[in-house]
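Asks: no FASTA, just this:
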């Protein structure tokens, strides 16, 4: 049975959603930051250091993840990214010491974001859409902006209604 549209556009839509959630799940730390400081009373630099450390981890593992993508393909690496990011976000609410944030938000979410970010999407997406490749990639990556406008207000609402731990788990 033939679809009434080209299947590559389904891949573009899935990439749009993946980018909307994947990129913004990491940047949502800025919303968790004030409640974490209020709850634990840690120094601002120590707490923010976990997020910054995630960028250091991203920079270190990016070449390794790129090599892994070349060897195994983007599917396996993206599955690893989902596991790392989900694990980091699910374990972060169990935080009781600053180093917990460094492991969960810094290492796990930081490394997971590389697996799910632009590099992996850019590797497979051009294979699905040839005639309108620029449009397809533009639409797919627009998910980051749309995700910022929808996901981040929802996370802030969750934090206000419950607490940062429940919002992080959600």
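Replies: On my side now, so go ahead. Bear in mind the structure is a predicted one, so any value in this text is a computation, not a measurement.

Asks: going forward, measure contacts between C-alpha atoms and count neighbours the same way
Replies: Will do.

Asks: biggest helix in the chain, by residue count?
Replies: If you go by DSSP state H, the chain has its longest helix at helix 44-72.

Asks: Any buried residues in stretch 22-41, and which?
Replies: When burial is assessed from 16 or more other C-alpha atoms under 10 Å, stretch 22-41 yields the following buried residues: 22-26, 28-29, 31-32, 35-36.

Asks: With stretch 74-86 instead?
Replies: The neighbour-count check on stretch 74-86 (16+ other C-alpha under 10 Å) flags 74, 77-78, 80-82, 84-86 as buried.

Asks: can you list those in JSON lines and add secondary structure?
Replies: Putting these into JSON lines (DSSP: H, G, I helix; E, B strand; the rest coil) gives the following:
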{"residue": "74", "secondary structure": "helix"}
{"residue": "77", "secondary structure": "helix"}
{"residue": "78", "secondary structure": "helix"}
{"residue": "80", "secondary structure": "helix"}
{"residue": "81", "secondary structure": "helix"}
{"residue": "82", "secondary structure": "helix"}
{"residue": "84", "secondary structure": "helix"}
{"residue": "85", "secondary structure": "helix"}
{"residue": "86", "secondary structure": "helix"}
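
Asks: Tell me the one of the residues you listed nearest residue 3?
Replies: For the buried residues of stretch 74-86, the residue nearest residue 3 by C-alpha to C-alpha is residue 74; the value is 25.3 Å.

Asks: Report the spatially nearest residue to that closest one, omitting neighbours in sequence.
Replies: Leaving aside its sequence neighbours, residue 74 sits nearest to residue 120 (C-alpha to C-alpha, 6 or more residues apart in numbering; 5.7 Å).

Asks: One more to weigh against that first structure:
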């Protein structure tokens, strides 16, 4: 088997990475669509910003809460089956959306159901695949799969914004549903659950190792892992910094940048283009972050990532009120750092708590991320309604990122922390 791996032209794990990359890419389009729809839904149905933001807040929260349980379900039933079920749930929810007439229906469809579906196709999926298939280049793979979310913005946001502007928001819904349906045969034919399924070791290992069967309870095991991991200060520092990461990225900028641009008379297509540009530079920044994570201390990488993000958010209100050049500078600078924090955070979790439980532990860290994002998604909408601008929300998020920067260097290097959750 070892000689077969050496003579093979392409390690099959890279094909698995390609399938997961495309799946996460389309999932990113779903997550970015509510920000494009926000103004259209307000105009057509008369819903206020706070009500529409509530759906985004619930979706973001469930996106995170699904993480540790999705990791357990992947261990029990396999990655492929979970991906197909999640895609089916998303397609059903999206196709029902044009029939809605009340805001509670939007909250159920795009808050609850889409939150559950995308939560099973989240960063936990990428971390699980990287841990199963790669020892060598693990950080790079996590960075690449994390960057797929940015690439989804790059490809879909301008297209969706243009579709909403010219064909109406319902057409954009059908466009995303069609992209999801195209994924199904790709996942069914190309996805494998584990390298041992095809008789190969993980890249960087010498021997084929079959995964230990999952014997715990699907719902209580992730909670037991959380209780055990919570005994470590490392877990709380990872969760705390990731809470502030979510607060300052998809919860705030991902949800409210387009409406904030609208407050300054910037057309929706141009505003979506700014997010798309962030996606392009985050593809570069997050992939590079994965490469750096394989080579440098993850704690100091996080220190710089959070610090630079904080400065860019403090600069944002000035950029919005000044002109397109300053917004372009912000988009490039912020985009390089959008989700570059994921590879070093995932590596710190894996190093500290072990390969087998890394998916569930990182899933709980991701819950903290989405709690922060959920708070920002709803809170920024409330602040905008109360004060008439997003300035306070953006500046406050910037200072919180500076706090996260200081918290990052307090994380201990992994020594024997794996014993903490051995039970």
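Replies: Here it is on my side, so go on. Note that the structure is a prediction, hence the values are computed from the model and not measured.

Asks: Tell me how the two chains score on TM-score.
Replies: Remark: TM-score between the superposed chains equals 0.88 [TM-score structural alignment, normalised by the length of structure 1]; 169 aligned residues with a C-alpha RMSD of 2.0 Å.

Asks: To what extent is residue 106 of structure 1 buried, counted in neighbours?
Replies: Residue 106 of structure 1 is flanked by 25 other residues according to other C-alpha atoms under 10 Å.

Asks: Mind telling me what element the residue nearest the centre of structure 1 is part of?
Replies: Nearest residue to the geometric centre of structure 1 (C-alpha atoms, centre = their mean): residue 22, 2.9 Å. If you go by DSSP states H and E, residue 22 of structure 1 is part of helix 8-27.

Asks: Read off where the helix or strand following that helix ends up in structure 2.
Replies: Note on helix 8-27 of structure 1: by DSSP H and E, the next helix or strand toward the C-terminus is helix 29-40. Alignment of helix 29-40 of structure 1 against structure 2: residues 34-45, by TM-score structural alignment.

Asks: quick one: that stretch to structure 1 mean distance?
Replies: By mean C-alpha distance after the TM-score superposition for structure 1, the fitted stretch 34-45 of structure 2 averages 0.6 Å away from its aligned residues in structure 1.

Asks: could you list every residue that touches the residue nearest to the centre of structure 1?
Replies: 113, 116-117 (C-alpha atoms under 8 Å, 6 or more residues apart in numbering).

Asks: Just give me the match in structure 2 for the residue nearest to residue 74 of structure 1.
Replies: So, by TM-score structural alignment, residue 120 of structure 1 is matched to residue 125.

Asks: before we move on, what about residue 145 of structure 1?
Replies: Alignment note (TM-score structural alignment): residue 145 of structure 1 maps to residue 150 of structure 2.

Asks: Wait, a strand at its match?
Replies: No - according to three-state DSSP, residue 150 of structure 2 belongs to no strand; its state is helix.

Asks: Now it: closest residue in space that isn't a chain neighbour?
Replies: residue 279 (4.1 Å).

Asks: okay, now residue 97 of structure 1: neighbour count?
Replies: 11.

Asks: Translate it into the numbering of structure 2.
Replies: Under the alignment (TM-score structural alignment), residue 97 of structure 1 maps onto residue 102 of structure 2.

Asks: list the contacts for its match?
Replies: By C-alpha under 8 Å, 6+ apart, the residues touching residue 102 of structure 2 are residue 45.

Asks: How about residue 365 of structure 2?
Replies: Residues near residue 365 of structure 2 by C-alpha under 8 Å, 6+ apart: 235, 238-239, 242.

Asks: I'd like to know which of those are part of helices.
Replies: Among the contacts of residue 365 of structure 2, the members found in helices (DSSP H) are 235, 238-239, 242.

Asks: among the residues you listed, which ones are buried?
Replies: Buried by 16+ other C-alpha under 10 Å: 235, 238-239, 242, out of these.

Asks: about what we covered before: surely the match of residue 120 of structure 1 is in contact with residue 71?
Replies: Yes - between residue 125 of structure 2 and residue 71 there is a contact at 7.4 Å, judged by C-alpha atoms under 8 Å.

Asks: Helices along the stretch 151-300 of structure 2, start to end?
Replies: Here the stretch 151-300 of structure 2 has its helices, by DSSP state H, counting those that start in this stretch, at 169-190, 220-229, 233-248, 253-263, 268-293, 298-322.

Asks: Distance to residue 14 of structure 2 added to those, as a markdown table?
Replies: Below are the helices of the stretch 151-300 of structure 2 laid out as a markdown table (distance: least, C-alpha to C-alpha, whole Å):
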| stretch | distance to residue 14 of structure 2 |
| --- | --- |
| helix 169-190 | 11 |
| helix 220-229 | 28 |
| helix 233-248 | 28 |
| helix 253-263 | 29 |
| helix 268-293 | 15 |
| helix 298-322 | 24 |
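
Asks: quick check, nearest of the buried residues of stretch 22-41 of structure 1 to residue 151 of structure 1?
Replies: Taking C-alpha to C-alpha as the measure, residue 151 of structure 1 lies nearest residue 24 of the buried residues of stretch 22-41 of structure 1, at 7.2 Å.

Asks: related to what we said a few turns ago, of the contacts of residue 365 of structure 2, which pair is most distant in space?
Replies: Spanning the widest gap among the contacts of residue 365 of structure 2 are 235 and 242, at 10.5 Å by C-alpha to C-alpha.
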